[in-house]
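**Student:** A structural model of the following input is requested.
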Amino acid sequence: MNFNPSLSWILVVTTALVLGGCASSPETDHSSRYTISQDRAPAGQFDASGLSDAKPIYEAPRRAGNKSPYTVWGKQYQVIPSNEGYVARGTASWYGEKFHGHKTSNGETFNMYEMSAAHKSLRIPGYARVTNLDNGRSVVVRVNDRGPFHGDRLIDLSYAAAKKLGYQSRGTARVEVAAITVRADGSMFLAGQPFAPGASVSRPESSVAATGQMAGDNRALYVQLGSFSSRDPADKLLNRLSAVMENPVRVRAIDTAAGRFHRVQVGPFVNEDSARRTQNLLEARGFSQSILLTDSN
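**Tutor:** Sure thing, here's the model as predicted:
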């Protein structure tokens, strides 16, 4: 979803084209580069049921689309140094026919029938698992664009991805976005946790035993609230959690190929139901960016 600069903004045309915009941007379209003025769904009954998820692969870091900081409509945004460990909850919207066939922020061509997305801060190209929190459906998308730059929306999905998640008719949905990173050796991680596409991150190898541990190893269920490259913000989040939670809370340091990360986690939990209840309680108390996963004790 390319950022639509005014034709009179000659001095910022190059920057604007690199940054990108989105279907949820302000309604006024100052550019003649699009053949329709308002975004819309494709005509007819498009069937997304048979579409496959995007297939995460290793790609060397690129400069295209990753300038940081960057400014759109007077507001400055930062691109994060690494997608590893990223997970957030927020509002998803979608974009479609207006932007179909036009360039994304990293120079690829937007196809509303493919599984793709735009994000303000994830490095691109990248991949993410997006889960509709209202119905539990999940898709894996390729993140190759910047946006959305409207309100507090977290991510814009292609029309096809939104339809697979079941919110294309409503326009927005409450979602969880967890980054998928792939290393040069092919190993894959979801929000910093070892991951295989098609497998549940909370039950990767076997069912959860009554002790809260994974059968045959020392892995248990946790609700993770954040993953930070430095210890200080992790400790601050830990202190906030300790003030409102009776459950055990910890900061666990993990060494990855992208460096050391400090994971703030609540748990362990004896089963997924109790973990989900705590996750909902945390959200009600203002801790909206969480993910349920298994981790070592």
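
**Student:** all contacts plus neighbour counts: C-alpha atoms, from now on.
**Tutor:** Fine.

**Student:** ok, and A178, which helix or strand is that part of?
**Tutor:** Secondary structure assignment for A178, by DSSP states H and E: strand 173-182.

**Student:** L51 now?
**Tutor:** L51 is part of no helix or strand, with elements assigned from DSSP H and E.

**Student:** the one 10 residues further on too?
**Tutor:** P61 belongs to no helix or strand when elements are defined using DSSP H and E.

**Student:** residues touching it, list them.
**Tutor:** Taking C-alpha atoms under 8 Å, 6 or more residues apart in numbering as the criterion, P61 is in contact with no other residue.

**Student:** need the strands for the stretch 1-150 of the chain, in chain order.
**Tutor:** Assigned by DSSP state E, counting those that start in this stretch, the strands in the stretch 1-150 of the chain fall at 70-72, 75-77, 87-95, 116-119, 126-132, 138-145.

**Student:** next, the structure of the following sequence, for comparison with the previous one:
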Amino acid sequence: MKKPLISLFAFAVVLLFSACSSKPTSDAPGTAEPARRVSPNDGRYQQEHDSKPSRLPTLLEMTDPTPKAEALSRGGNNPYNIFGQDYLPLAHLTEHEEIGIASWYGNKFHGHLTSNGETYNMFGMTAAHKTLPLPSYVRVTNLDTNQSAIVRVNDRGPFHQDRVIDLSYSAAYKIGMLQRGTARVKVELLKSPAMLAQQQQVIPMQRAPELSTSSRLARQCYIQLFAISDNNRARQLQQQIASQWSVPTEIRSGNGLHRLLIGPTADTQLAQQWLNQFRTGSYPQAFFVDGNQCG
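**Tutor:** Here you go, the predicted structure:
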């Protein structure tokens, strides 16, 4: 007769612990959980909270991109709604200036797609804005330190009422706002898709003339601009340079480095012109890979 009593006692203990560990039901009076604001990106990222990377950006990674008017991206320029708030991107914008709070985003979003379909690189000079056309270029100035950076806007955000722009890790470091996390800034539009007609009036760098097959085989002159370990950054710069300068480009990888080369060309005079222009621009360390092929 003792066994049924023991079993009954054990069953009561199980019920007690189950009641303590279970969540209260929503229909119990006074126990309903408050509704939380659900992000459309819930479950998209591996990290719950954003964080800094394990290293500082390099000088090359903090190089300001050259502002240029690019075609409007297919993605990220339609009206959208976040947290019940409607946003209307200003695709035809040619002038814009605002003052407000800037924040930055890093590890949590690194490697994920931006609103216009590109891959976010926290070491690139990019930014997110709620309504500026994608892509566009802006100058962001820290009003407390007067430090500034030029960034390419290719993403949407920040979706905080008191913030106007979200900077990449490199851009935030460049304007001195990492320690506080936010900064009061001035945002100035430099180039937008609506200015594309203005870019067409700019005289591009002289293109390589068409040469005979024998001439192309005779010389293969290359100019090396840089060698870095970040393959994604190397390819990003390759696209920018090829588009900006209208020159052939090539990336050669080896020993953990990715070298960006300009060329090939069999025209030695043109090669010298290219080298001079890159050296007087953003790449003073540019050099001929093989002087015999370029001299």
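
**Student:** if we can go back for a sec, which one of the strands of the stretch 1-150 of the first structure lies closest to V244 of the first structure?
**Tutor:** The closest approach between V244 of the first structure and any of the strands of the stretch 1-150 of the first structure, judged by C-alpha to C-alpha, belongs to strand 87-95 at 20.1 Å.

**Student:** where in the second structure does that closest one align, residue-wise?
**Tutor:** Aligned using TM-score structural alignment, strand 87-95 of the first structure spans residues 97-105 in the second structure.

**Student:** name the residues of that stretch that are buried.
**Tutor:** 99, 101-105 (16 or more other C-alpha atoms under 10 Å).

**Student:** ok, now how distant is the residue mapped onto S105 of the first structure from the second structure from E48 of the second structure?
**Tutor:** Using TM-score structural alignment as the criterion, S105 of the first structure maps onto S115 of the second structure. For S115 of the second structure, the distance to E48 of the second structure equals 20 Å [C-alpha to C-alpha, to the nearest Å].

**Student:** the two: who's more crowded?
**Tutor:** Just comparing S115 of the second structure and E48: by other C-alpha atoms under 10 Å the higher neighbour count belongs to S115, 19 against 10.

**Student:** rewinding a little: the match of S105 of the first structure touches P135, doesn't it?
**Tutor:** No - S115 of the second structure lies out of contact with P135 (C-alpha atoms under 8 Å); the separation is 10.1 Å.

**Student:** shouldn't R240 of the first structure be within a helix?
**Tutor:** Yes - with DSSP: H, G, I helix; E, B strand; the rest coil as the criterion, R240 of the first structure is assigned to a helix.

**Student:** could you measure from it over to D185 of the first structure?
**Tutor:** For R240 of the first structure, the distance to D185 of the first structure (C-alpha to C-alpha) stands at 38 Å.

**Student:** go on, S93 of the first structure?
**Tutor:** Taking C-alpha to C-alpha as the measure, S93 of the first structure falls 34 Å from D185 of the first structure.

**Student:** same check, this time on A234 of the first structure
**Tutor:** As judged by C-alpha to C-alpha, A234 of the first structure and D185 of the first structure stand 29 Å apart.

**Student:** check whether P53 of the second structure really touches F109, as I assumed.
**Tutor:** No - contact between P53 of the second structure and F109 fails when scored by C-alpha under 8 Å: they sit 11.3 Å apart.

**Student:** and the helices in the second structure?
**Tutor:** 2-21, 169-174, 196-199, 213-218, 231-245, 268-280, 291-294 (DSSP state H).

**Student:** quick revisit: and the strands of the stretch 1-150 of the first structure: which comes nearest Y159 of the first structure?
**Tutor:** Closest among the strands of the stretch 1-150 of the first structure, using C-alpha to C-alpha: strand 87-95, at 5.7 Å.

**Student:** what sits in contact with each of S115 and P135 of the second structure?
**Tutor:** Common neighbours of S115 of the second structure and P135 (criterion: C-alpha under 8 Å, 6+ apart): N154.

**Student:** OK, contacts around L134 of the second structure?
**Tutor:** By C-alpha under 8 Å, 6+ apart, the contact set of L134 of the second structure is 72-73, 76-77, 91, 116, 153-155, 192-193.

**Student:** same check on K98 of the first structure?
**Tutor:** Each residue near K98 of the first structure by C-alpha under 8 Å, 6+ apart is listed here: 34-40.

**Student:** can I get the residues you listed in TSV with distance to P268 of the first structure?
**Tutor:** Conversion of the contacts of K98 of the first structure to TSV gives the following (distance: C-alpha to C-alpha, whole Å):
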residue	distance to P268 of the first structure
Y34	52
T35	54
I36	52
S37	51
Q38	48
D39	45
R40	45
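
**Student:** looking at the second structure, which of the residues you listed hold up?
**Tutor:** When you map those onto the second structure and apply both residues aligned by TM-score structural alignment, their matches' C-alpha atoms under 8 Å, the shared contacts are 34-40.
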